[in-house]
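> Give the three-dimensional model of this entry:
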Amino acid sequence: MTKDRFGARDDAEGTRAGIGIMFAVTFAFSVMDTLTKMASQIYPAPQILWIRYMVFAGVTVADGLRRRGRYLFVSRAFVLQLTRGFLLSGEILVFIIALRHLPLADVQAIAAAGPLITTALSVPVLREQVGIRRWTAIGVGAVGVMIIIRPGFAAFDPMLLVPLFGISLYALYQVLTRRAARYDDAGTTVLYTGVTGLFAMTCVGPFFWITPDWQGLALMAGIGVIGLTGHGLLIKALSLAPASVLQPLNYLMLPWAVLWGYLIYDDLPDLATVIGAAIVVASGIYTFHRERVVRSVT
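Below you'll find the predicted structure:
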């Protein structure tokens, strides 16, 4: 077994364990999305997210203060941390709205384009080099998204643009998170993620508050707990296996979404959505492959 200077493992046993944990991660996030869709039929998106951030920020702040005290709040990129925190809270709000109005599988099919958008944004924001093969994959993935959305056709649903906007916000958030890693450690970044989101939702949430019964409160608190558990498992998986191996497994969210959508809402994606999603996923996996190849030779 080998470890790098941050304690992350880099061996076959660790990789297998990390892959196994990623199955649990995608399961947890798919359950969180399903419960969010249920809650969004009754409660406003800002209220759901406010309670979710109460759970997330409360745990991360308590853990951070226990580990490092008030020094955890010291950031060398304060504005950058605030910006990425606000972006994430906006992205989650957008996705809650999308989950309320669209089938789970349709939302995840469009969200599958996230890695492609992230790769494209890394060029102007991070000054990373992206070769012709990855640009081609991005273009092919864009075709897949267009097949799902079908602009100009009778089946076009403008609501499908909502998750596309959301995943674009998330891609920008990811790129800015990479940039923040140049200045602050992971603990500080996680802390600002929770605190900034909680601040944003505290400013907005009270204007959309609907007093929940105990079942509604338990549902929204459960969303927060499951989300926090999923992120904890993801951190553990990344400590065991390389990110380039684990990232493509995020596409497991799509079959999970199809399963929950069918079992709970009797929804199945149509043929165009299946074809478009397959193109997007294939393009994303190829992009991950090329990124790994490029990094191995540099």
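
> From now on I want contacts and neighbour counts done on CA atoms only, so please keep to that.
Fine.

> quick one: the helices in the stretch 51-200 of the chain?
78-101, 104-111, 114-126, 132-149, 161-180, 186-204 (DSSP state H, counting those that start in this stretch).

> any idea how far the shortest one is from the chain center?
Relative to its chain's centre, helix 104-111 lies at 12 Å (C-alpha atoms, centre = their mean, to the nearest Å).

> So which bits of that helix are buried?
L104, A105, D106, V107, Q108, A109, I110, A111 (16 or more other C-alpha atoms under 10 Å).

> May I ask you to confirm that the second one is in contact with L252?
So the one you mean is A105. No. If you go by C-alpha atoms under 8 Å, A105 and L252 don't touch, sitting 11.3 Å apart.

> count of residues packed around L116?
Neighbours of L116 under the rule other C-alpha atoms under 10 Å: 26.

> For it, give its distance to G284.
If you measure L116 against G284 using C-alpha to C-alpha, to the nearest Å, the figure is 6 Å.

> Can you work out which residues contact both of those two?
A137, I138, G141 (C-alpha atoms under 8 Å, 6 or more residues apart in numbering).

> Selecting buried members of these in ChimeraX, what would you type?
Provided next is the ChimeraX selection string for whichever of those are buried by 16+ other C-alpha under 10 Å:
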select :137,138,141
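
> Just send the shared contacts of L116 and G284 back as JSON lines, with distance to E91 too.
Output for those, formatted as JSON lines (distance: C-alpha to C-alpha, whole Å):
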{"residue": "A137", "distance to E91": "24"}
{"residue": "I138", "distance to E91": "21"}
{"residue": "G141", "distance to E91": "21"}
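
> what's the closest of the shared contacts of L116 and G284 to P158?
Nearest to P158 among those is G141, at 19.5 Å by C-alpha to C-alpha.

> Leaving out chain neighbours, which residue sits closest to that closest one?
V280 (4.4 Å; C-alpha to C-alpha, 6 or more residues apart in numbering).

> before we move on, what about Y183?
In space, Y183 is closest to R76, 5.7 Å off (C-alpha to C-alpha, 6+ apart).

> Repeat that for F73.
Counting by C-alpha to C-alpha, 6+ apart, F73 lies nearest to T188, which is 6.4 Å off, once chain neighbours are set aside.

> do you know how far that neighbour is from A181?
Relative to A181, and taking C-alpha to C-alpha, T188 is found at 10 Å.

> neighbour-wise, which of the two wins?
T188 (22 against 13).

> mind listing what the more buried one touches?
With C-alpha under 8 Å, 6+ apart, T188 has these contacts: L72, F73, V74, S75.

> If you rank the residues you listed by neighbours, which is first?
Within the contacts of T188, most neighbours by other C-alpha under 10 Å means L72, with 19 neighbours.

> correct me, but that one touches G187?
Yes. Judged on C-alpha under 8 Å, L72 makes contact with G187 at a distance of 7.2 Å.

> Give me the common contacts of those two.
G64.

> before we move on, back to that, and the residue nearest to Y183, how many residues sit next to it?
13.

> Please generate a structure for the following sequence too, so the two can be compared:
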Amino acid sequence: MEGQRAGILIMCIVSLIFAVQDAVSRHLGALYPPVFVTMLRYWFFALFAVVMAARGPGGLRAALRSAHPVLQSLRGLILVAEVVLMLVAFVKLGIVATHAVFTVAPLLVVALSGPVLGERIGWRRWLAVGVGFVGMLVVLRPGFAVFSPWAILPLVSAFMFALYALMTRRVAAEDSALVSFFWTGLAGALGITLAGIWFARPIAPADWPWMAALCLTGVAGHYLLIRAYELAEASSLQPFAYTQLVWVTVIGVFLLGERVEPPVIAGMAIIVSAGLFTWWRTMQAARQD
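Below is the predicted model:
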């Protein structure tokens, strides 16, 4: 029980850290090419992944021995591309509006788990997915800034993240979490370097602390996320991941000066409610098996 409580507390802290990271990303993405910012972030992430793997059982050799090297590499490339798209969306739409749309990602995981993984999805969860997309339409209604061509970015990002999550579930049957973490950092760093190196430019001295904050929040967030999953079951932690929306909204409104219209709040509430219902139904189905 103590481990469960600690895991939940850590998940809430992780949500705050990732919200801060998004705000820092928005700041840097407005000053430098997003692909360049992501490249520097991933260099640090890859270094951290190598250190973690070297300290794990079997060292780097064990981390390199994946049963699915192609799928693991594809996972890393999809995730880093999703990070770039989200960073652009943060700059163009703001972090609150971006997350309001991106919140459909867990529902996309449910929708795609049937055709991709062959899982059985009952009509109640399909209904919840439909309700979630209605919530997204509420967010995207005309009259709010997110209703623009840039709104496609967080939606595409949500789809890419859903694919990444499904691939992660696929490789998890044979690869450990440490192996997947190592390949995510390595493949992502290599992929983003091939694209980002062409956009490299000097960083102003005043922006280095922001860049350091971006790298450190990323590493701290991922490390604590691993710890949370070590202490508590993933099913019990999932609902608390939604607390990131609260932190993002607070930071966006009070620190970044973003406006949040009532339809965005209403849409987010609908999407989160649908997501929590699909999580509950998944738990119910698992207990019946």
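
> Drop the TM-score for these two in here.
Overlay of the two chains. TM-score (TM-score structural alignment, normalised by the length of structure 2): 0.95; 285 aligned residues with a C-alpha RMSD of 1.3 Å.

> any chance of the helices of the stretch 51-200 of structure 1 in a markdown table, plus distance to G224 of structure 1?
A markdown table is the format used below for the helices of the stretch 51-200 of structure 1 (distance: least, C-alpha to C-alpha, whole Å):
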| stretch | distance to G224 of structure 1 |
| --- | --- |
| helix 78-101 | 12 |
| helix 104-111 | 19 |
| helix 114-126 | 23 |
| helix 132-149 | 30 |
| helix 161-180 | 19 |
| helix 186-204 | 12 |
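
> among these, which is nearest L238 of structure 1?
helix 186-204 (12.5 Å).

> mean shift of that closest one relative to structure 2?
Per the superposition on structure 2, helix 186-204 of structure 1 and its aligned residues are separated by 0.8 Å on average (mean C-alpha distance after the TM-score superposition for structure 1).

> returning to that earlier point: and the gap between the residue nearest to Y183 of structure 1 and L126 of structure 1?
Counting by C-alpha to C-alpha - R76 of structure 1 and L126 of structure 1 are separated by 17 Å.

> Tell me how many other residues surround R55 of structure 2.
Count around R55 of structure 2 with other C-alpha under 10 Å applied: 11.

> The corresponding residue of structure 2 for V107 of structure 1 and L87 of structure 2, how far apart?
V107 of structure 1 maps onto T98 in structure 2, with residues paired by TM-score structural alignment. To L87 of structure 2, T98 of structure 2 is 9 Å away according to C-alpha to C-alpha.

> Likewise for V131 of structure 2?
Taking C-alpha to C-alpha, one finds V131 of structure 2 at 27 Å from L87 of structure 2.

> Same question for L117 of structure 2.
L117 of structure 2 is 29 Å from L87 of structure 2, by C-alpha to C-alpha.

> ok, the two, which is more surrounded?
When neighbours are counted by other C-alpha under 10 Å, L117 of structure 2 and L87 differ, and L87 comes out ahead with 31 against 12.

> What separation do you get for that one and I121 of structure 2?
Counting by C-alpha to C-alpha, the gap from L87 of structure 2 to I121 of structure 2 is 32 Å.

> just L140 of structure 2 next, same as before
From L140 of structure 2 over to I121 of structure 2 (counting by C-alpha to C-alpha), the distance is 27 Å.

> Alignment lookup: A206 of structure 2 to structure 1.
In structure 1, A206 of structure 2 lands on Q215 (TM-score structural alignment).

> What about the residue nearest to G141 of structure 1, how many residues nearby?
V280 of structure 1, neighbours per other C-alpha under 10 Å, totals 31.

> State the distance from the aligned residue in structure 2 for it to A241 of structure 2.
Aligned by TM-score structural alignment, V280 of structure 1 pairs with I271 of structure 2. Taking C-alpha to C-alpha as the measure, I271 of structure 2 and A241 of structure 2 are separated by 14 Å.

> circling back to that earlier point, need the contact list for the match of A206 of structure 2.
Counting by C-alpha under 8 Å, 6+ apart, Q215 of structure 1 has no contacts.

> in what helix or strand does Q215 of structure 1 lie?
Q215 of structure 1 belongs to helix 214-240 when assigned by DSSP states H and E.

> residues in structure 2 aligned with the next helix or strand after that helix?
Reading on from helix 214-240 of structure 1 to the C-terminus, the next helix or strand found by DSSP H and E is helix 243-246. Aligned using TM-score structural alignment, helix 243-246 of structure 1 spans residues 234-237 in structure 2.

> Superpose on structure 1 and give me the mean offset of that stretch.
Once the two models are superposed, stretch 234-237 of structure 2 sits on average 1.2 Å from its counterpart in structure 1 (mean C-alpha distance after the TM-score superposition for structure 1).

> Would you mark the buried spots in that stretch?
L237.

> List the neighbours of it that are in contact with it.
G7, I8, M11, Y229, W279, M283.

> who's more crowded, L140 and I121 of structure 2?
L140 (21 against 18).

> ok, for that one, nearest residue in space, not its chain neighbours?
Using C-alpha to C-alpha, 6+ apart, the closest residue to L140 of structure 2 is F147 (5.0 Å).

> and the gap between that neighbour and V264 of structure 2?
F147 of structure 2 is 11 Å from V264 of structure 2, by C-alpha to C-alpha.

> anything in contact with each of these two?
With C-alpha under 8 Å, 6+ apart, F147 of structure 2 and V264 have common neighbours L140.

> For these two, indicate the residue with more neighbours.
V264 (24 against 16).

> close enough to count as contact, the more buried one and P142?
No. Between V264 of structure 2 and P142 there is no contact under C-alpha under 8 Å: 11.3 Å.

> What's the local residue count around Y262 of structure 1?
Residues near Y262 of structure 1, counting by other C-alpha under 10 Å: 16.

> Structure 2: which residue goes with that one?
Per TM-score structural alignment, Y262 of structure 1 is aligned with V253.

> now for L93 of structure 1: what does it line up with in structure 2?
In structure 2, L93 of structure 1 lands on V84 (TM-score structural alignment).

> looking at it, its match is touching T38, isn't it?
Yes. Counting by C-alpha under 8 Å, T38 is a contact partner of V84 of structure 2 at 6.4 Å.

> Taking the centroid of structure 1, which residue is nearest it?
Y170 (6.7 Å; C-alpha atoms, centre = their mean).

> Would you mind finding the match for that one in structure 2?
By TM-score structural alignment, Y170 of structure 1 lines up with F161.
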